[in-house]
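>>> Generate coordinates for the sequence data below:
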Amino acid sequence: MTLKQLEAFVKIANNRSFTLAAKELFITQPTVSAYINNLEEELGVRLFDRTTKEVQLSDEGDRIYLYAKEILELADKIQNSFSMDEDNKVRQVVISTSSIPGQFLVPEILSAFKKKFPDVDFRVRETDSAGVVEDITNHMADIGIAGTEINSNKCNFIPFYDDELILVTENSEKYRKIKERETNLNWIKNEDFIMRESGSGTRKEAIKLLESQGISQDELKVSATFGKTVTVINSVINGLGIAMMSRLAVSGELERGELLEFKISKEGGYRKLYLVTEKKNRLSDGCRDLMGVIAKLYKISIKEI
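Alright, predicted model coming up:
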């Protein structure tokens, strides 16, 4: 067993791809495959389940991943202790994020972090909230940011941001009149409704907020379901239907008058955005530093640091 084999194994696990792992390691894909074949033969196990779409860790590979990652981190520490001062070593943090915080908060967070810790590199994986939990539990990411709390006994969910969800419609005479006369949201039962995909935190929290106002999901006329936030926004602007959206995602369209907003209630409707960590896995120094920056940026206390 060699460090090169373990490095190839971890790169494939992180990228879910032999091709991307080879590119990051600056070697050929056949060489990466040879490393894994030799490692599998030596260990007597199959490390990956290969499909036509992606590569996933097998149960045996999942067990080995954390050990391999720790070995590589220890090897880096040994090398860094002789090649450079501890304060100058390069670290990497892999972040898995759902779409809303990924598009509208992560750039601000990383900008603030880089000013304080310029030696840390980042790789960001964008998915939905369910995908964030999957990435964390499958060791594909070091830390996650999700738009809802997923039922999981393997993850910690640490609230750090209050995100307002609002109902948006096209800016037409019809909806301007509705905005003037209606005092509740019961009228939306007669409208075509656009939803995010099933794993979306925005979708889950929107349904909860509507239910708090006496409107169940079954009463909605769902006309379309999309995976991308921008697709939902453009569909509403073009009159395909109405939707529940994060204010973060539509602030520009509201300012330009392309959309109308309807508050969920007089006080507004809010959902928490969460930092996601694995319960059994000790956070790296880079992750702890990142959480410290987030705590300061959004003026919260994170006891888990």
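>>> only C-alpha atoms for contact and neighbour calcs from this point on.
Will do.
>>> Would you mind pulling the contact partners of stretch 189-207?
Taking CA atoms under 8 Å, 6 or more residues apart in numbering as the criterion, the residues outside stretch 189-207 that touch it are 98, 128-131, 146-149, 165, 216-217, 219-229, 232, 236, 240-246, 271.
>>> These, buried ones only, as a ChimeraX selection?
Selection command for ChimeraX covering only the buried members of those, criterion 16 or more other CA atoms under 10 Å:
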select :98,128,129,130,131,146,147,148,149,165,222,227,229,232,236,240,241,242,243,244,245,246,271
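>>> out of the contacts of stretch 189-207, which are inside strands?
Within the contacts of stretch 189-207, membership in strands is found for 98, 146, 165, 221-226, 242-246, 271, as judged by DSSP state E.
>>> one more to line up against the first:
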Amino acid sequence: MDQMLTVFVAVAERGNFTRAAEEMHMTQPAVSQYIQTLERTLGTKLLDRSNKYVRLNKAGEIVYHHAREILGLYTRMQGLVDDLMHTASGNLNIGASYTFGEYVLPRLIAHLRKQFPRIQPSITIGNTKEIAELVAGHELDLGVVEGEFSHEKLEIGHLAEDSMVVIVSAGHPLSRQARWTVKDLSEETWIIREKGSGTREAAEKMFAEFQFYPASIMEFGSTQIIKESVEAGIGISLLSSWAIRKELSLGTLRTIQIEGLPFVRKFSVIKQAAPFQTKAMEIFMEILRDHAAQTENEGSR
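Below is the predicted model of the structure:
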């Protein structure tokens, strides 16, 4: 059954029997046979087919949704059994929200790979809701997300805190001032993330707390572009301290100290509420905890 489901998922996602066959190193007739056998087993057609397309019908959508979850559970089961006989190895599917995934996770993965080269990590970046649903659907082993929330299928634990700081270019007049006023901030061009971003949320919260809204705003969809724009003197911004470590060490960006800042965002780790977990997952959870403890120690100095 697992092979039938694997073939079915490949056809559904590629929308084409030929492409699915090529990906799975099978012949097209063999792929067609698996689909026909699955449809006979379930007693219904799952795909609408024509010369131009292959699409899921209503029954197919139900089977596709559950097939992905079943295959995720099957892979997890295999990993747990393998762990009884071997050292930590296998796939580890990690999800993360943007800031943690882009600026913290790569260092942790490098550490993991150095110590345990047989573990094969993959990373999915998305917003908190997207990552939570993928973990709940067994498509990811664990996730690191912003904020605190509840989910009936997930085990959620506090991981770390992230400071949001105001940044300016090294040559900006504000970087040389001892004091700043709300008027100073309101007159600057602010470069902020798009709506729906956690970083944008923090900026909006800051504007509300200080009771001002910038006269000039530029909205960019990438933290990297915002950093480079601030470096170039286009404007100022509010970003995660995790995201600007390199620029601070190089001296291309500076933070300005303002009463009431930095804002603190909480990050949580989410995983299936299951009695067993793979060695690979146990090891990575330990790496996450060590990083969180180190970050907390650095913040208290």
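>>> Report the central residue of structure 1.
In structure 1, the C-alpha closest to the average C-alpha coordinate belongs to Thr97, at a distance of 1.5 Å (CA atoms, centre = their mean).
>>> I figured that one hits Ser129, correct?
Yes - under the criterion of CA atoms under 8 Å, Thr97 of structure 1 makes contact with Ser129 at 7.3 Å.
>>> Now do the shared contacts for these two.
Common neighbours of Thr97 of structure 1 and Ser129, counting by CA under 8 Å, 6+ apart, are 145-146.
>>> what packs against the lengthiest helix in structure 1?
Of all the segments assigned as helix in structure 1 under DSSP state H, the longest by residue count is helix 59-83. The elements that helix 59-83 of structure 1 packs onto, with contact taken as 3 or more CA pairs under 8 Å, 6 or more residues apart in numbering; DSSP states H and E, are helix 3-15.
>>> Run the chain-centre distance for the helix it packs on.
Mean C-alpha position of helix 3-15 of structure 1 versus that of the full chain (CA atoms, centre = their mean, to the nearest Å) differs by 22 Å.
>>> next one: stretch 257-272 of structure 1
The chain centre lies 23 Å from the centre of stretch 257-272 of structure 1; the measure is CA atoms, centre = their mean.
>>> how near is the residue nearest to the centre of structure 1 to Val133 of structure 1?
Separation of Thr97 of structure 1 from Val133 of structure 1 (CA to CA, to the nearest Å) stands at 9 Å.
>>> Now the common contact residues for those two.
With CA under 8 Å, 6+ apart as the test, Thr97 of structure 1 and Val133 both reach Gly144.
>>> In the stretch 101-250 of structure 2, what residue spans correspond to helices?
With DSSP state H, counting those that start in this stretch, the ranges of helices along the stretch 101-250 of structure 2 come out as 105-115, 128-136, 182-186, 198-209, 223-231, 245-250.
>>> Tell me which residues are up against the last one.
Here helix 245-250 of structure 2 makes contact (CA under 8 Å, 6+ apart) with 253-254.
>>> What span of structure 1 is it aligned with?
Counting by TM-score structural alignment, helix 245-250 of structure 2 lines up with residues 251-256 of structure 1.
>>> ditto for the fifth one
For helix 223-231 of structure 2, the aligned range in structure 1 is residues 229-237, judged by TM-score structural alignment.
>>> ok now that stretch, how far from the chain's centre?
Relative to where its chain is centred, stretch 229-237 of structure 1 has its mean C-alpha point 20 Å off (CA atoms, centre = their mean).
>>> count of neighbours near the nearest residue to Ile109 of structure 1 once chain neighbours are set aside?
Using CA to CA, 6 or more residues apart in numbering and skipping residues adjacent in sequence, the residue nearest Ile109 of structure 1 is Ile294, 6.6 Å away. Burial of Ile294 of structure 1, expressed as a neighbour count using other CA atoms under 10 Å, amounts to 23.
>>> repeat for Ile70 of structure 2
18.
>>> Next one: the counterpart of it in structure 1 from Leu74 of structure 1, what distance?
Taking TM-score structural alignment as the criterion, the aligned counterpart of Ile70 of structure 2 in structure 1 is Tyr67. Counting by CA to CA, the gap between Tyr67 of structure 1 and Leu74 of structure 1 amounts to 11 Å.
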